[in-house]
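Chemist: Sequence plus predicted model, see below.
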Amino acid sequence: MSDLVIRPATEDDLPAVVAMLADDPLGAGRESPDDLTPYRAAFVRIAADPHQHLVVAERDGRTVGTLQLTVVPGLSRRGATRTIVEGVRIHSGERGSGLGTALIEWAVERSRELGASLVQLTSDATRTDAHRFYERLGFTASHLGFKLALPPQE
């Protein structure tokens, strides 16, 4: 992995990042790589928030992985800060190369640097391969997650 660079994402990375978000059965139905307008607006909000760390993995000048790390200060656990890992994606040509492990290890180390005492993530119930991957890296399936989709405000 010596040829790998993990760095903050830029707006120029959006086409590659959105393509990776769309490159699986779940993402294919909810992402729109042909219209980057909403992603650009979201990127501006993310970049302005110091609690958000959107990064890409780059190899040989190509964006080959991404994740978003969110810092959440809290009252529970004696006022602990936690981080949430979201949107982990690896380019299809890089899967199985150790890149996912490198990205998660980066997220855990960055979480330590940011003073977090807990790193958490969610993974869709259908992603059984991802579950095994996270468990191999020391994560424990500890909670049952719930979501409530909200309609767009007019």
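Modeler: It's in. Numbering: from 1, shown residues only.
Chemist: make it CA atoms for all contacts and neighbour counts henceforth
Modeler: Will do.
Chemist: Next, the buried residues of the lengthiest helix in the chain.
Modeler: Determined from DSSP state H, the single longest helix within the chain is helix 99-113. For helix 99-113, burial by neighbour count (16 or more other C-alpha atoms under 10 Å) applies to Leu99, Gly100, Ala102, Leu103, Ile104, Ala107, Val108, Ser111.
Chemist: which helices and strands does it pack with?
Modeler: Packed against helix 99-113 by the contact rule (3 or more C-alpha pairs under 8 Å, 6 or more residues apart in numbering; DSSP states H and E) you find strand 62-73, strand 81-90.
Chemist: Name the residues of the helix or strand following that helix that are buried.
Modeler: Sequence order places strand 118-121 as the next helix or strand after helix 99-113, per DSSP states H and E. Of all the residues in strand 118-121, those buried under the rule 16+ other C-alpha under 10 Å are Val119, Gln120.
Chemist: Let me know the angle separating the first helix or strand past strand 118-121 going along the chain from helix 99-113.
Modeler: Per DSSP H and E, the first helix or strand lying C-terminal to strand 118-121 is helix 128-136. Put simply, helix 128-136 runs at 50 degrees to helix 99-113, going by axes from the mean of the first three to the mean of the last three C-alpha atoms, to 10 degrees.
Chemist: Pull out the buried residues from helix 128-136.
Modeler: Judged by neighbour count (16+ other C-alpha under 10 Å), helix 128-136 contains these buried residues: His131, Tyr134.
Chemist: hang on, the earlier thing: include distance to Val55 when you put the buried residues of helix 99-113 into TSV, please.
Modeler: Shown next, in TSV, are those (distance: C-alpha to C-alpha, whole Å):
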residue	distance to Val55
Leu99	13
Gly100	13
Ala102	12
Leu103	9
Ile104	11
Ala107	10
Val108	13
Ser111	13
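Chemist: out of those, who's nearest Val64?
Modeler: Leu99 (8.5 Å; C-alpha to C-alpha).
Chemist: what about versus this one:
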Amino acid sequence: PPAGESDPMVIGGEVYAGTCSGCHGADGAGAAAGGTGAQLSDGALTATFADPLSQVYWIAHGSEGASRPDGTYGDLDREGGPHTLDLLPSVMPAFPDVPPEEMAALIIYIREGLSGGDPADDPNFNVDTFEANPAALAAMIEEVTALEPNDPDAVATVEGAETE
């Protein structure tokens, strides 16, 4: 394939630019730099969503469909405590129609490219696993996006979830 056609950083960057950057900013700084979305850069995203599949659930269902009944979302064991919807600078819309392989690339791009995540911390979602078997990542994503809304803890039941 042509250069970049199978590179998740290129694919994810394109999806991010077209879907996410309007609110989160080109560099993921979000509301801290004049955007309307939450900060994704400098470890903010990986601190909130330790498991990449939880991030998939959040993107697919949006803030109203991916939070718990008490308003918490993301990692309950997050340093400093879990985030709650009232801390968001704005509502996160749902993006249920992002194709699974593009969603996988987007997750890798945000985690590694914007949030500074270490690929070793995400054994299923990194450049090497994407290039080796994007269909496997797509299958996990399809399973997560099919989960019912407002039950983010169900992500732990998906094979490949990186819960502790």
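Modeler: Ah, there it is. These numbers were taken from a predicted model, which means no experiment stands behind them.
Chemist: Need the TM-score between these chains.
Modeler: TM-score for the superposed pair, counting by TM-score structural alignment, normalised by the length of structure 1: 0.28. Supporting figures: 70 aligned residues with a C-alpha RMSD of 4.9 Å.
Chemist: ok so, going back, between the buried residues of helix 99-113 of structure 1, which is closest to Leu26 of structure 1?
Modeler: Nearest to Leu26 of structure 1 among these is Gly100, at 18.4 Å by C-alpha to C-alpha.
Chemist: Do I have it right that Leu14 of structure 1 meets Tyr39?
Modeler: Yes. Applying C-alpha atoms under 8 Å as the test, Leu14 of structure 1 and Tyr39 come out as touching, 7.3 Å apart.
Chemist: need the contact list for Val72 of structure 1.
Modeler: Contacts of Val72 of structure 1 were listed using C-alpha atoms under 8 Å, 6 or more residues apart in numbering, and they are His51, Thr81, Arg82, Thr83, Ile84.
Chemist: and with 7 Å instead?
Modeler: Applying C-alpha atoms under 7 Å, 6 or more residues apart in numbering, we find Val72 of structure 1 in contact with Thr81, Arg82, Thr83.
Chemist: likewise Glu142 of structure 2?
Modeler: Taking C-alpha under 7 Å, 6+ apart, we find Glu142 of structure 2 in contact with Pro100.
Chemist: And it, how far from His24 of structure 2?
Modeler: Distance, Glu142 of structure 2 to His24 of structure 2, by C-alpha to C-alpha, to the nearest Å: 24 Å.
Chemist: Not counting its own residues, what contacts the host helix or strand of Ala104 of structure 2?
Modeler: According to DSSP H and E, Ala104 of structure 2 maps onto helix 100-108. With contact meaning C-alpha under 7 Å, 6+ apart, helix 100-108 of structure 2 is reached by 8-9, 11-13, 15-16, 52, 125-127, 134, 137-138, 141-142.
Chemist: what about 8 Å?
Modeler: Helix 100-108 of structure 2 has contacts (C-alpha under 8 Å, 6+ apart) with 8-9, 11-13, 15-16, 52, 55-56, 125-127, 130, 134-135, 137-139, 141-142.
Chemist: out of the contacts of Val72 of structure 1, who has the most neighbours?
Modeler: With neighbours taken as other C-alpha atoms under 10 Å, the top of the contacts of Val72 of structure 1 is Thr83, carrying 26 neighbours.
Chemist: ok, it touching Gln52?
Modeler: No. Thr83 of structure 1 is beyond contact range of Gln52, at 9.7 Å (criterion: C-alpha under 8 Å).
Chemist: which residues are in contact with both of those two?
Modeler: Common neighbours of Thr83 of structure 1 and Gln52 (C-alpha under 8 Å, 6+ apart) are Leu69, Thr70, Val71.
Chemist: can you tell me how far Val5 of structure 1 sits from Tyr134 of structure 1?
Modeler: Relative to Tyr134 of structure 1, and taking C-alpha to C-alpha, Val5 of structure 1 is found at 22 Å.
Chemist: try Ala41 of structure 1
Modeler: Relative to Tyr134 of structure 1, and taking C-alpha to C-alpha, Ala41 of structure 1 is found at 30 Å.
Chemist: if we can go back for a sec, now, the contacts of helix 100-108 of structure 2 that are in helices?
Modeler: Among those, DSSP H puts 8-9, 11-13, 15-16, 52, 55-56, 127, 130, 134-135, 137-139, 141-142 in helices.
Chemist: so Glu63 of structure 2 is in which element?
Modeler: Glu isn't right for residue 63 of structure 2; it's Ser. Per DSSP H and E, Ser63 of structure 2 falls inside helix 52-66.
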